[in-house]
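**Q** okay, here's the prediction I keep looking at, along with the sequence it came from:
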Amino acid sequence: MKKGFIFLLTTVIILTSASSTGIVSAESLNEINENIKEVEKEKEALEQEKQQIEEKQSDVENNKADTNKKIEENQGKQKTVKEEINDIDQQLTTTKNDIATKENEIEATNKEIEDLKNQIEELKKEIKALEEKIKKRDALLKDRLRSIQQNGGDMKYMEVIFGAKSFGDFISRTISVTTIMGQDKDIMEQQAQDKKVLEANKEEVETKKIEVEDNKVALEAQKEELIALKKQLDEQMAERETLMAQLEEEEAHLEEIILSYEEEQSVLNAEAAAKQKALALAESKKGDLEQLAKEEKERQEAANKAAESNNSSEPTTQASTGNPNGIFILPANGRISSHYGMRFHPIHNVNRLHAGTDFAVGTGTTLVAPADGVVFRAGWLGSFGNVIMISHNINGQSYTTVSAHLSRVNVSVGQVVSQGQAIGATGNTGGSTGPHLHFEVHLGGYGNPVNPLPYLK
């Protein structure tokens, strides 16, 4: 039994012949009845495929909605991370300013320590001079004490006073003794005062030095804490920036997924329209066949005269793979340059499914329809470049063929094509590294790629 669209073509020939001669054989009537049955099967298959496409459309819409939700969640996370980054940035600015302030305070403290060191050096000089002065006074006092001790203490002063030879001499000697005793007292008091000042200066400088050094240690500790805080904030900033980059990359990936869903929606919508047109065409042909069968039954006696009109020829193919079980002809004649299956993508540099077979053909090579069908996509489609997608129904089974990277498209959406009909020309458009034909076969509609070779004649 011939395939669906061939049945329709054959019937058209029979109908034309019957109209011109008015005579059709019983064999032709049987063939028409068989064709009606095949068209009914084809209608049932198309209805099922249409329903499957609608289910796919629903799935794609749900997937698209889920992905949009993920994008919204991603953008919410990005907003939160941006706020965290701004907060950390403000903390970093404050911490850097605090570090600069502490460094200035440490510098001022270092200067104060240096000034104290200079004061200590000056004080050391003063102390040394005072110690020399005290030392000389100690020597003088010792001499005085030694002299007093050797001469019997205060009695010597009395001898000086009472040894006066006149009243005037007495007064003079009394004054002299009083002066000497006052000087000794002053020397001793000055000596005690100098020693006290010396001890006080030493204690004051040492105390101030300790305070300043303690202050410096505290400032250094505060600076280290600030540096540690800055390091922690830098690490948090790096983490947030890494997370932000990941979220932006994830959002871009999700946007690509949305685009792929939108492309798939477009393809499914076009395929559904093609199925609807095929259904309408099948319904119309069924009506023609039923009318023809009715007329044939009334003209059975004239059937033998129209027997020769039953012969119809199959369209010729351009080339063959030598597969007797194939159902599609080669869309263009060329050697296979890349097979169906997993491979390292030459453009994206990742391992991914190569969903078709590539044929090495030059730009401008004529492209023919691999089988009868209805065009549901004709034009540019992302990495496919210029592409032609055709919906076929052969022996009750639905197929979709894809011919991509074309340089020219000679058909339009909704157009019915016949096997072997010129529909365009091969090329190097879209995601292509050189002139070739990328050919795909999808079983049961687009989205179910299979290895094309077993299906090619």
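**A** Thanks, I have the structure now.
**Q** could you use CA atoms for every contact and neighbour count after this?
**A** OK.
**Q** now do the contacts for the closest residue to Q236 other than its chain neighbours.
**A** Leaving aside its sequence neighbours, Q236 sits nearest to I88 (CA to CA, 6 or more residues apart in numbering; 7.6 Å). Contacts for I88 were tallied using CA atoms under 8 Å, 6 or more residues apart in numbering; they are L233, Q236, M237.
**Q** kindly indicate which of those residues lies nearest Q119.
**A** Each of the contacts of I88 was checked against Q119 using CA to CA; the closest is L233, at 42.3 Å.
**Q** pretty sure that closest one contacts L92?
**A** Yes - in this structure, L233 is within contact of L92 by CA atoms under 8 Å, at 6.5 Å.
**Q** okay, strands next: where are they in the stretch 351-457 of the chain?
**A** 351-354, 357-360, 366-368, 373-380, 386-394, 397-409, 416-417, 422-426, 437-443, 449-450 (DSSP state E, counting those that start in this stretch).
**Q** could you dump those strands to JSON lines with distance to I36 and mean neighbour count?
**A** JSON lines is the format used below for the strands of the stretch 351-457 of the chain (distance: least, CA to CA, whole Å; neighbours: other CA atoms under 10 Å):
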{"stretch": "strand 351-354", "distance to I36": "39", "mean neighbour count": "14"}
{"stretch": "strand 357-360", "distance to I36": "36", "mean neighbour count": "20"}
{"stretch": "strand 366-368", "distance to I36": "28", "mean neighbour count": "22"}
{"stretch": "strand 373-380", "distance to I36": "18", "mean neighbour count": "24"}
{"stretch": "strand 386-394", "distance to I36": "15", "mean neighbour count": "26"}
{"stretch": "strand 397-409", "distance to I36": "17", "mean neighbour count": "23"}
{"stretch": "strand 416-417", "distance to I36": "20", "mean neighbour count": "20"}
{"stretch": "strand 422-426", "distance to I36": "29", "mean neighbour count": "23"}
{"stretch": "strand 437-443", "distance to I36": "25", "mean neighbour count": "25"}
{"stretch": "strand 449-450", "distance to I36": "31", "mean neighbour count": "19"}
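**Q** count the residues that sit near the nearest residue to D372 once chain neighbours are set aside.
**A** Excluding the flanking residues, the one nearest D372 by CA to CA, 6+ apart is S418, at 4.2 Å. When neighbours are counted by other CA atoms under 10 Å, S418 registers 18.
**Q** please name the residues that touch N63.
**A** Y261 are the contacts of N63 under CA under 8 Å, 6+ apart.
**Q** and it, what helix or strand is that in?
**A** helix 26-150 (DSSP states H and E).
**Q** below is an additional structure, to be compared with the one above:
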Amino acid sequence: MKRKLLIIGIGTMVGFGSLLSSMPNTALAIQKNAELEKEKKEVQDKKSDVESEISDKKQEINEIQEEQTGVKNEIKRLDVAVADTRSKIEAKRAQIQETTAEIKRIEEEMKILEERIKKRDELLKERMRTLQQSGGMVSYLDVLFGAKSFNDFINRVNAVSTFVQADREIIKEHQADVALLEENKVEVKNLLAQQEKQLKELDSLEGQLKNQIIEQNKVLAKLEVEEENMHDALEALEDVEELLAAQEKAIQLEIAAWNKRQKELEEQRKRDEAAGKTPAPPPVNNGVFVNPTTGPLTSGFGMRWGKMHFGIDIGKAGRTGNIPVVAAASGTVTRSRLESSYGNVIMITHYINGRQMTTVYAHLQARHVGQYERVEQGQVIGYMGNTGHSTGPHLHFEIYDGPYSPSQYSGGPSNAVNPLQYVSY
């Protein structure tokens, strides 16, 4: 039976030993009260230790929560950085689209320029052929001397000068176009390389930021698990604190019940003496528990399915109707509640022969007694059931030599004893 409780050893308290029936009632009461007060003091000390652990655990939770806040803020910052980088990437891609369009325009101009250069190449080649055919030079003198008048001569001189200048301009334009063509090619190549580099850097930055977010989310997830574990541990500590407080109060109630019983016995003794009767020795509980319910034993105390089974199971065995469960001995109800593992569970603190003992009744269908209620041996406290982690209707019954040991289900020490030492099945 697995219990969700932190490893906190409550420990087995020192037993009192058997009381001598011949001890006077007053001395017996004084000794009993002293021993019970010692029990209560031990519980109070353990309760103080648990309270200190609870304080430390809350501080640890606060520190983890502060770490989570820091990580969350870092994730927010990275998210903003990713969004900003994504915006820059989109802007850069838009620039690349514009550049691509510009490149297409330049390529079209380059085609036109290349066509012009090609035509000039043909014109210059034609000029060179003409020069070769004329013996390596153009006879401009023939053009000039062919003038019919002085005015015609002047006009021919101007025309020749224009042709010569035109040739020079063609060559000059040709050279400029060739240079521009090469310059455009270099410019386009550099522009593409620059923008591709920038885009690659932005893509790399975005990847780095996303990886950082992934790592931060891992840290956050780890912190959340730690916080959840801390809350579980804190819940277990608080549960133990509540149990210790209940045991402290149960001990006080047992002291009051003992004192009341001793007072009643003393008054009866005085009445007997006044009536001339020989006083009977005070009754002493012989420590025998009654069976808490009827039915067959279905599982014993000890290792079961690789785990320790700290009690015994008594089955319903196909019987119909409610099967009553009774208090195995008189005592004070320390706990009565519904738990995930035990289901409906009742714990009772007893004092048998001066020794504190605890009984546990789990998986009840219903509980008929509440916390701190005084119960007598054989009193019906509930009915056999199948609540909590149970595979069928039965009573799970435990006996502890001292207080209940919650730490045992987390690997801690246990003062559980085999109930078959006290009951018979």
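**A** Nice, I can see it. Computed from a predicted structure; not experimentally measured.
**Q** care to give me the TM-score?
**A** Here the superposed chains carry a TM-score of 0.80, computed using TM-score structural alignment, normalised by the length of structure 2; 396 aligned residues with a CA RMSD of 3.6 Å.
**Q** check the mean deviation of the helix ranked longest in structure 2 from structure 1.
**A** In structure 2, with assignment by DSSP state H, the single longest helix is helix 150-274. Superposing on structure 1 places helix 150-274 of structure 2 at an average distance of 2.3 Å from its equivalents, by mean CA distance after the TM-score superposition for structure 1.
**Q** which neighbouring elements make contact with the helix or strand that that helix is followed by?
**A** Next in sequence after helix 150-274 of structure 2, counting helices and strands by DSSP H and E, comes strand 297-299. Packing partners of strand 297-299 of structure 2 (3 or more CA pairs under 8 Å, 6 or more residues apart in numbering; DSSP states H and E): strand 312-315.
**Q** and the strand it packs on, how far out from the chain middle?
**A** A distance of 38 Å separates the centroid of the chain from that of strand 312-315 of structure 2, by CA atoms, centre = their mean, to the nearest Å.
**Q** next one: stretch 435-451 of structure 1
**A** The answer for stretch 435-451 of structure 1 is 31 Å, by CA atoms, centre = their mean.
**Q** do the same with stretch 32-49 of structure 2
**A** For stretch 32-49 of structure 2, the distance to the chain centre is 38 Å (CA atoms, centre = their mean).
**Q** do the same with stretch 238-250 of structure 1
**A** 7 Å.
**Q** re the thing from before, and the residue nearest to Q236 of structure 1, what's its match in structure 2?
**A** Aligned counterpart of I88 of structure 1 in structure 2: L78 (TM-score structural alignment).
**Q** and if you look at K230 of structure 1?
**A** Using TM-score structural alignment, K230 of structure 1 pairs with E206 in structure 2.
**Q** show me what contacts that match?
**A** Here E206 of structure 2 is in contact with V82, T85, R86 (CA under 8 Å, 6+ apart).
**Q** isn't E105 of structure 1 up against A218?
**A** No - E105 of structure 1 is beyond contact range of A218, at 10.8 Å (criterion: CA under 8 Å).
**Q** just give me the match in structure 2 for G445 of structure 1.
**A** Matched by TM-score structural alignment, G445 of structure 1 corresponds to P403 in structure 2.
**Q** give me the number of residues near that match?
**A** Based on other CA under 10 Å, the number of other residues close to P403 of structure 2 is 28.
**Q** what's the closest non-adjacent residue to it?
**A** Here the residue nearest P403 of structure 2, using CA to CA, 6+ apart, is T358, at 5.7 Å.
**Q** against A329 of structure 2, how distant is the one you found?
**A** Distance, T358 of structure 2 to A329 of structure 2, by CA to CA, to the nearest Å: 10 Å.
**Q** residues making contact with stretch 278-297 of structure 2?
**A** Contacts of stretch 278-297 of structure 2 (CA under 8 Å, 6+ apart): 19, 21-22, 25, 265, 269, 272-273, 312-317, 323-329, 352-353, 377-378, 395, 397, 422-425.
**Q** only the buried residues of it, if you could.
**A** Of the residues in stretch 278-297 of structure 2, those buried under the neighbour-count criterion (16 or more other CA atoms under 10 Å) are P282, F289, N291, P292, T293, T294, G295, L297.
**Q** and the residue nearest to the spatial centre of structure 1, how far is that from E256 of structure 1?
**A** Nearest residue to the geometric centre of structure 1 (CA atoms, centre = their mean): E249, 1.5 Å. Separation of E249 of structure 1 from E256 of structure 1 (CA to CA): 11 Å.
**Q** and for E314 of structure 1?
**A** 44 Å.
**Q** swap in E61 of structure 1?
**A** Taking CA to CA, one finds E61 of structure 1 at 15 Å from E256 of structure 1.
**Q** with N68 of structure 1 instead?
**A** 11 Å.
**Q** the two: which has the busier surroundings?
**A** A count of neighbours by other CA under 10 Å puts N68 above the other of N68 of structure 1 and E256, at 17 against 12.
**Q** quick one: map the more buried one onto structure 2.
**A** Checking TM-score structural alignment: N68 of structure 1 goes with K58.
**Q** in contact with R304 of structure 2, which residues?
**A** R304 of structure 2 neighbours (CA under 8 Å, 6+ apart): none.
**Q** any idea how many residues pack against L237 of structure 2?
**A** L237 of structure 2, neighbours per other CA under 10 Å, totals 22.
**Q** now which residue in structure 1 aligns to it?
**A** Per TM-score structural alignment, L237 of structure 2 is aligned with Y261.
**Q** where's its match relative to N110 of structure 1, distance?
**A** 69 Å.
**Q** swap in Y446 of structure 1?
**A** In terms of CA to CA, Y446 of structure 1 sits 80 Å off from N110 of structure 1.
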